[in-house]
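In: Give me a 3D structure for the following:
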Amino acid sequence: MSKRAILLLVIVALAAGLGLWASQRHFGPVTSAQPKVTSITLLPNPRTLPAFSLQQSDGTPLTADELKGHWTLVFLGFTHCPDVCPTTLAQLAGAQKQWAAMPEASRPRVLFISADPERDSPALTGKYAHAFHADSLAATAPLPALEEFARGLSLVFMKVPGTSGKPDDYSIDHSAGFVVLDPQARMAGVIQPPFDVKAIAADMTVLSKATP
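Out: Below you'll find the model as predicted:
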């Protein structure tokens, strides 16, 4: 991993920790009314996201309304990612298999967002995500919309040029964790690596079953 990538991950971890600390200081500790989970750090109060509109792999808009009604795991990455993204999506596919027997109306969902709109069209983003699990949602958007969406979720990403100097020789450093959205499409929690697939699947199942 590059020094730039390590610095990015440190910044993300600090931002997440400070955000949770500030939220707890302002709103108070997590209440006992929340379902007990082991892999997810739940926010004391879910955070409403700024309005957004991304483009799904089938060409339709992805807005907050499209995400309502389900608990959703959001992961930011890109299709040219050499290691973190395929490994993480494979782990998420394992979790998806564990809750596959749940009714579709209450089943948790996975949303993959490409942070590389230069190379990843919505269709390519969808093809990539669906290779790991057919039920995954996938979307991307022009860079300004992606940056605003990521900020709303306390996620970060940045383009890192390669050594050849060619325009298409670059990588994307990005947050490695997941954001958990509740059925009102609000930011409800975060999951940081290393990931425990069984625990994530169990926690998302508990949250989904606890939702009226």
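In: okay, CA-based contacts and neighbour counts for the rest of this
Out: OK.
In: show me where this structure has helices.
Out: Secondary structure of the chain by DSSP state H: the helices cover 3-27, 64-67, 84-98, 122-130, 143-152, 197-210.
In: Tell me which of those helices sits nearest to residue 161.
Out: With CA to CA, the closest approach to residue 161 among the helices of the chain belongs to helix 3-27: 11.2 Å.
In: and the closest one, what other elements does it pack with?
Out: Contact here means 3 or more CA pairs under 8 Å, 6 or more residues apart in numbering; DSSP states H and E; on that basis helix 3-27 packs against strand 41-47, strand 170-174.
In: please give me the structure for this one as well, since I'd like to look at both together:
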Amino acid sequence: MRLILLVLLSSLLLSCSKSDKVSELTVQYPSPKLLKPFELVDQNNNVVTNAQLLGQWNLLFLGYTSCPDICPMTLAKLKHIKGKLSALEKTQVWFVSVDPSRDSAQKRKEYIAYFDDSFLAVTHSHQQLFPFVRDIGLIYAINDAQDTEYYVDHSASIALINPAGELSAIFKPEFKKGQVPSVNTDQIVADFEIITRARSTAF
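Out: Model (predicted):
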């Protein structure tokens, strides 16, 4: 009888330990990193700073309004993800335009409204953007800004900032042959629950 109980207990502990680990698609920071001071401008021409990160969980995604595939696909998924996460914790989505020369405030406002007008659509000059993007663990590069039609290479990952304004995790996309890199909605929700649960027990 004791042997059976020990086996059941060990199985239970093993399942609990597995559930507390995020998937291979998520990079979780053991010690969340406080972001450096930044200043961006949203789709209503309001200045946003680190203060707008506080008191909520934040999902930050890089993109630009002329993006042909990854951006609209990810933003559509982020609308669904926000709906799921908001039932658990207060959550804000940030669309960070890395094409400030073409993405005016009005253009960003119209673009983001197609997905969810509660999203923040922010940008600034590259002088402000580069250090901010690097600080949240993502990257971007302009291919040929001399042409009026150009692509912007950017991370397809999503940065997760906690309510204290710290970088907690990066949700990476899945790469499948012949398909555009895409984040896994269900996996992000599951990993988010693990991350928030771990943070709540730490306090």
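In: Most tightly packed of the helices of structure 1?
Out: Of all these, helix 122-130 has the most neighbours on average by mean count of other CA atoms under 10 Å, namely a mean of 21.
In: what does it contact?
Out: Outside helix 122-130 of structure 1, the residues within contact range by CA atoms under 8 Å, 6 or more residues apart in numbering are 55-59, 78-79, 89, 112-114, 136-141.
In: Would you quantify the distance from the spatially most central residue of structure 2 to residue 122 of structure 2?
Out: When CA atoms, centre = their mean is applied to structure 2, the residue found nearest the centroid is residue 158 (2.9 Å). For residue 158 of structure 2, the distance to residue 122 of structure 2 (CA to CA, to the nearest Å) stands at 15 Å.
In: And residue 174 of structure 2, by the same measure?
Out: Going from residue 174 of structure 2 to residue 122 of structure 2 by CA to CA gives 25 Å.
In: now swap in residue 42 of structure 2 and tell me
Out: Distance of residue 42 of structure 2 to residue 122 of structure 2, given as CA to CA: 4 Å.
In: you'd agree residue 74 of structure 1 is up against residue 114?
Out: No: with contacts counted by CA atoms under 8 Å, residue 74 of structure 1 stays clear of residue 114, the gap being 10.8 Å.
In: Looking at these two, which one has more neighbours?
Out: Per other CA atoms under 10 Å, whichever of residue 74 of structure 1 and residue 114 has more neighbours is residue 114, with 28 against 21.
In: give me every residue that touches the corresponding residue of structure 2 for that one.
Out: In structure 2, residue 114 of structure 1 lines up with residue 97, judged by TM-score structural alignment. Residue 97 of structure 2 is in contact with 62, 63, 64, 65, 103, 121, 122, 123, counting by CA under 8 Å, 6+ apart.
In: before we move on, what about residue 121 of structure 2?
Out: Listed by CA under 8 Å, 6+ apart, the contact partners of residue 121 of structure 2 are 42, 43, 94, 95, 96, 97, 108, 109, 112.
In: CSV please, covering those residues and showing distance to residue 56 of structure 2.
Out: Shown next, in CSV, are these (distance: CA to CA, whole Å):
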residue, distance to residue 56 of structure 2
42, 18
43, 20
94, 12
95, 16
96, 18
97, 21
108, 23
109, 22
112, 20
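In: Between the residues you listed, which sits nearest residue 17 of structure 2?
Out: Closest to residue 17 of structure 2, out of all of these and judged by CA to CA, is residue 94, at 32.0 Å.
In: pretty sure the closest one is touching residue 123, no?
Out: No: judged on CA under 8 Å, residue 94 of structure 2 makes no contact with residue 123 at a distance of 10.1 Å.
In: neighbour count winner among these two?
Out: Taking neighbours as other CA under 10 Å, residue 94 of structure 2 and residue 123 compare with residue 123 leading, 29 against 22.
In: Tell me which residues touch that one, please.
Out: Counting by CA under 8 Å, 6+ apart, residue 123 of structure 2 makes contact with 40, 41, 42, 96, 97, 98, 99, 100, 129.
In: Just the closest of these to residue 140 of structure 2, please.
Out: residue 98 (7.2 Å).
In: Against residue 203 of structure 2, how distant is that closest one?
Out: Residue 98 of structure 2 is 36 Å from residue 203 of structure 2, by CA to CA.
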